[in-house]
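**Student:** sharing a model that was predicted from the sequence below.
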Amino acid sequence: MRFKNVFSIIGPSMVGPSSSHTAGAVRIGLIARQLLGEEPASVKIALYGSFADTYWGHGTDLALAGGLLGYDTDDARVAEALEEAERRGIQITFVRGVGLAPHPNTAKLDLTAKDGRSAQLIGASIGGGTVMIHEMNGFTVRCSGEYPTIVVLHDDRPGVIASLTKILGESETNIGYMGVDRKGRSAEAITVMELDSVPNSDLLHKLRQIEEVKDVTVIDLNRKEVKEQ
């Protein structure tokens, strides 16, 4: 992961005090929320390294909760995110992570929705508010959320990747980065594609019509959620 410009180092417009411990943490929480596809009912968050040692003083717990609530990095409500989560009936538990982590500022989030569906994400805040997602639902991935991202869960079958890229090509959607992981030969697989533009509903519909595709999720940190009045 490279810092592409000075703003990658300074960090985004944010609620302080730290671009790594606060802004990055908000983005990890927000990506986890979007991976689940809705507001979670409960979340267990394991913190590693510096996150585990200093999360309270840097507001990392508030920032992660803010992202889970759909807040952006500069939303003043981040400071009261845990209280708001409690008000909404969302149970958030913090624990110290055990074992190795890909980066000193790493969080593992296990989310459960009201209907019992679950999602799991491991993400790291690597500086300047930039994050790197290393795992989604047990698959090894690599994405930053800096660009609109499609996460496709599918069966590992010949021709699936070609079908995915053909549909994107026909829609004139450029792929900036693509990664694939699978749980085994002919088992479940995941394809993650960072795009140069936000995918429209027609494109997503066509992807979901592929026989081997089980789920298509869009990660977009620039997607604004409706704020409560």
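**Tutor:** Perfect, I can see it now. Residues are numbered from 1 along each chain as shown.
**Student:** going forward, measure contacts between C-alpha atoms and count neighbours the same way
**Tutor:** Will do.
**Student:** the spatially most central residue of the chain: which element?
**Tutor:** The centroid of the chain falls nearest to Ile31 when counting by Cα atoms, centre = their mean (2.4 Å). Using DSSP states H and E, Ile31 maps to helix 24-36.
**Student:** Val216 too?
**Tutor:** strand 213-219.
**Student:** next up, a second structure to put side by side with the first:
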Amino acid sequence: MKYRSAFDIIGPVMIGPSSSHTAGAARIGRVARTLFEKQPKRAVISLYGSFAKTYKGHGTDLALVAGLLDFDTFDERIPDSLEIAEKAGLEVIFIEEEAVPEHPNTVKINLYDDENELEVIGISIGGGTIEITEINSFKLKLSGDPAILVIHQDRYGIICSVTTVLSKYEINIGHMEVARKEKGEMAIMVIEVDQKIEDAVIKELKELENVKKVIRMVE
């Protein structure tokens, strides 16, 4: 993972003792909330490696839940996030996993409401930098930079259609990948960009044939 500036190493403005265990955790939680597109009713948070061993002391539990409540890394409500979640009707369950992950700061978040469910796996790399490595069993790489996720039917020409729209609005792509489970079935396109994505872009992408959903990530 390349750091773009000194702030990636020092860490962001934040509440909490650790950029990896607190700021990174808050960002993972917030990405999960963004992907779910609303506040869930239930969250099962499975912690691995270092996260599982030190999450209470480093406030990782508070930060993850704060992210699910859509709090940023510097939000002064982070220390009270568990109580706020309970009052908001968000049930939270923490599980300390013993499996050895590829990265020591790994968390799996399962979100539920009456109609939807979502599974997100993320890692906190350091300095508040994160990567989402899996969404609903789709393996991918999402860093939390300005990005869009395009959920679509795996069809000929869809990638060209999406990139044509981005080119029309002069949006430069920094990273892009496509994940699918089976040929011709559902796929996810991850596109990280260099500038803010306006509503008009999202609207036009949603209107493309074979596109099922477009999600703009937290910027």
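**Tutor:** Yep, it's here. Since this is a predicted model, take the numbers as computed values, not measurements.
**Student:** TM-score for these two?
**Tutor:** Between these two chains, after superposing, the TM-score reads 0.97 (TM-score structural alignment, normalised by the length of structure 2); 219 aligned residues with a Cα RMSD of 1.1 Å.
**Student:** wait, the residue nearest to the centre of structure 1 sits on Ile219?
**Tutor:** Yes - checked against Cα atoms under 8 Å, the pair Ile31 of structure 1 and Ile219 is within contact range at 6.4 Å.
**Student:** how many degrees apart are the top strand by length along structure 1 and helix 24-36 in direction?
**Tutor:** Taking DSSP state E as the criterion, structure 1 has its longest strand at strand 118-127. Between strand 118-127 of structure 1 and helix 24-36, the angle comes out at 150 degrees (axes from the mean of the first three to the mean of the last three Cα atoms, to 10 degrees).
**Student:** tell me the contacts of the residue lying farthest from the centre of structure 1?
**Tutor:** In structure 1, Pro158 marks the outermost C-alpha relative to the chain mean, sitting 27.9 Å out by Cα atoms, centre = their mean. By Cα atoms under 8 Å, 6 or more residues apart in numbering, the contact list for Pro158 of structure 1 is empty.
**Student:** corresponding residue for it in structure 2?
**Tutor:** Here Pro158 of structure 1 is matched to Tyr156 in structure 2, going by TM-score structural alignment.
**Student:** can you tell me how far its match is from Ser143 of structure 2?
**Tutor:** 27 Å (Cα to Cα, to the nearest Å).
**Student:** same question for Asp154 of structure 2.
**Tutor:** Counting by Cα to Cα, the gap from Asp154 of structure 2 to Ser143 of structure 2 is 23 Å.
**Student:** please look at Glu66 of structure 2 and Ile78 and confirm they touch.
**Tutor:** No Glu there; residue 66 of structure 2 is Ala. Yes - Ala66 of structure 2 is within contact range of Ile78, at 5.5 Å (criterion: Cα under 8 Å).
**Student:** just to revisit the earlier point, list the buried residues in the longest strand of structure 1.
**Tutor:** Residues of strand 118-127 of structure 1 classed as buried: 118-127 (neighbour count, 16 or more other Cα atoms under 10 Å).
**Student:** contact partners of the strand holding Val216 of structure 1?
**Tutor:** For strand 213-219 of structure 1, the surrounding residues in contact (Cα under 8 Å, 6+ apart) are 31, 34-35, 37, 145, 148-155, 204, 207-208.
**Student:** what residues in structure 2 pair up with that strand?
**Tutor:** The aligned range for strand 213-219 of structure 1 is 211-217, by TM-score structural alignment.
**Student:** what about the helices in structure 2?
**Tutor:** With helices called from DSSP state H, structure 2 shows them at 6-10, 24-36, 49-58, 60-68, 81-87, 158-168, 199-206.
**Student:** thanks a lot, see you next time.
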